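Visitor: Could you look at this predicted model? Sequence included:
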Amino acid sequence: METVFTPWQSLGGGALIGVASVLLMASLGRIMGATGVLAGLLYPANWSDWSWRAAVLAGMVSAPLVISLLTGQMPAVQVPVSTPMLVIGGFIVGLGVTYGSGCTSGHGVCGMARLSPRSIAAVITFMITTGLTVYVVRHVIGG
């Protein structure tokens, strides 16, 4: 398994996430955590709450179409695991989001920027767990 190093795409994506987070906080006073946005879209408190969440989700989903318009081709997506593993991974992430009171985007981008102790602890936990998972998958299991 090889990890492709994409510094410019990563920088651009990170900058767009940061700008979107700042705009959402500045315009609506809301924190941009992807799972919170999705959960509020599925179970909205009211119409105005649903509409901004739908706009954020539409922006996330439409990004590949914008890339296609700019480059003439859809971005390549390779998922090197089976569908059952994706389902198991999604379930584990869902548990983590529930028990961690948020996702990596909410804690890592917005919580860290606000110097939230809970978010700092969550991000440290995410990073350690990620490092251990990569080590086990690549060097112990041999994936």
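Guide: Right, received. Where do you want to start?
Visitor: going forward, measure contacts and count neighbours with C-alpha atoms only.
Guide: OK.
Visitor: Can you pull out the residues in contact with stretch 120-137?
Guide: With contacts defined as Cα atoms under 8 Å, 6 or more residues apart in numbering, stretch 120-137 is touched by Gly100, Thr104, His107, Gly108, Gly111, Met112, Gly142, Gly143.
Visitor: distance of Met127 from Leu95?
Guide: In this view, Met127 and Leu95 are 17 Å apart by Cα to Cα, to the nearest Å.
Visitor: do the same with His107
Guide: Using Cα to Cα, His107 is found at 15 Å from Leu95.
Visitor: higher neighbour count, the two?
Guide: His107 (27 against 12; other Cα atoms under 10 Å).
Visitor: this is the comparison structure:
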Amino acid sequence: MAEPMTTDFTPWSALAGGALIGLAAVLMMGLHGRIMGATGILGGLLRLGNPQDWALRAAIVAGMASGPLAFFLLSGNAAQISQPVSLAEIVLGGLIVGIGVSYGGGCTSGHGVCGIARLSRRSLVATACFMAAAITTVFVVRHVVGA
């Protein structure tokens, strides 16, 4: 039998990360009147349009990507990242998520954080679907496939 999968969940770091995401969403809405949906921000960055809008999107993506560097500078330790799957599986997963984002009209940050806060029915349904799919996937991977 396969060895059970372990996770390194730490409630305090999860709480801090969630608080920072919430703060970013509030600041984005308060300062720019826009929803902090990561996929929409990235998608708009790939379309060259309004230079001010592009600069805001570029700054947000750069901020997201610089997280490991900030962690290193503050702690002196490199972030430990494990990759338990192949590059092909990561690419396939990214494509599946991209398709889901397109059909779902947004990503988990847009619907789950911002949409629910605005009491959007569409976001409530989308988030319920995200969570049901995540719960089902974990159950199948851990208990049916046995990984």
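Guide: Everything's here; your move. The structure presented is a predicted model; accordingly, all values stated were derived computationally and were not measured.
Visitor: thinking again about what came up before, neighbour-wise, which of the contacts of stretch 120-137 of structure 1 leads?
Guide: The most crowded member of these, judged by other Cα under 10 Å, is His107 (27 neighbours).
Visitor: Just give the closest residue to it, not the sequence neighbours.
Guide: Spatial nearest neighbour of His107 of structure 1, chain neighbours left out: Ser119 (4.7 Å); criterion: Cα to Cα, 6 or more residues apart in numbering.
Visitor: what number of residues lie near that neighbour?
Guide: Applying other Cα under 10 Å, we find 24 residues neighbouring Ser119 of structure 1.
Visitor: That one -> structure 2?
Guide: Per TM-score structural alignment, the equivalent position to Ser119 of structure 1 in structure 2 is Ser123.
Visitor: Okay, and its match sits in which element?
Guide: Here Ser123 of structure 2, judged by DSSP states H and E, is contained in helix 121-139.
Visitor: Please apply the same query to Ala76 of structure 1.
Guide: In this structure, Ala76 of structure 1 sits in neither a helix nor a strand according to DSSP H and E.
Visitor: and if you look at Ile35 of structure 2?
Guide: Residue-wise, Ile35 of structure 2 maps onto no helix or strand under DSSP H and E.
Visitor: show me the contacts for Pro44 of structure 1.
Guide: Trp50.
Visitor: Helix, strand or coil: sort out it for me.
Guide: coil (DSSP: H, G, I helix; E, B strand; the rest coil).
Visitor: Which stretch of structure 1 is the lengthiest helix in structure 2 matched to in the alignment?
Guide: Identified as the longest helix of structure 2 according to DSSP state H is helix 11-32. Using TM-score structural alignment, helix 11-32 of structure 2 lines up with residues 7-28 of structure 1.
Visitor: and what of stretch 62-82 of structure 2?
Guide: Aligned using TM-score structural alignment, stretch 62-82 of structure 2 spans residues 58-78 in structure 1.
Visitor: and the contacts of stretch 120-137 of structure 1, which two are the farthest apart?
Guide: For the contacts of stretch 120-137 of structure 1, the farthest-apart pair by Cα to Cα is Gly111 and Gly142; their separation is 34.6 Å.
Visitor: Check how far the helix or strand hosting Pro84 of structure 1 sits from its aligned residues in structure 2, on average.
Guide: Element membership of Pro84 of structure 1 [criterion: DSSP H and E] is helix 83-99. Per the superposition on structure 2, helix 83-99 of structure 1 and its aligned residues are separated by 0.6 Å on average (mean Cα distance after the TM-score superposition for structure 1).
Visitor: residues in contact with Ala58 of structure 2?
Guide: With contacts defined as Cα under 8 Å, 6+ apart, Ala58 of structure 2 is in contact with Leu45.
Visitor: give me every residue that touches the residue minimising distance to the centre of structure 1.
Guide: Most central in structure 1 under Cα atoms, centre = their mean is Ser105, positioned 5.0 Å from the mean C-alpha point. Residues in contact with Ser105 of structure 1 (Cα under 8 Å, 6+ apart) are Met32, Gly33, Ala34.
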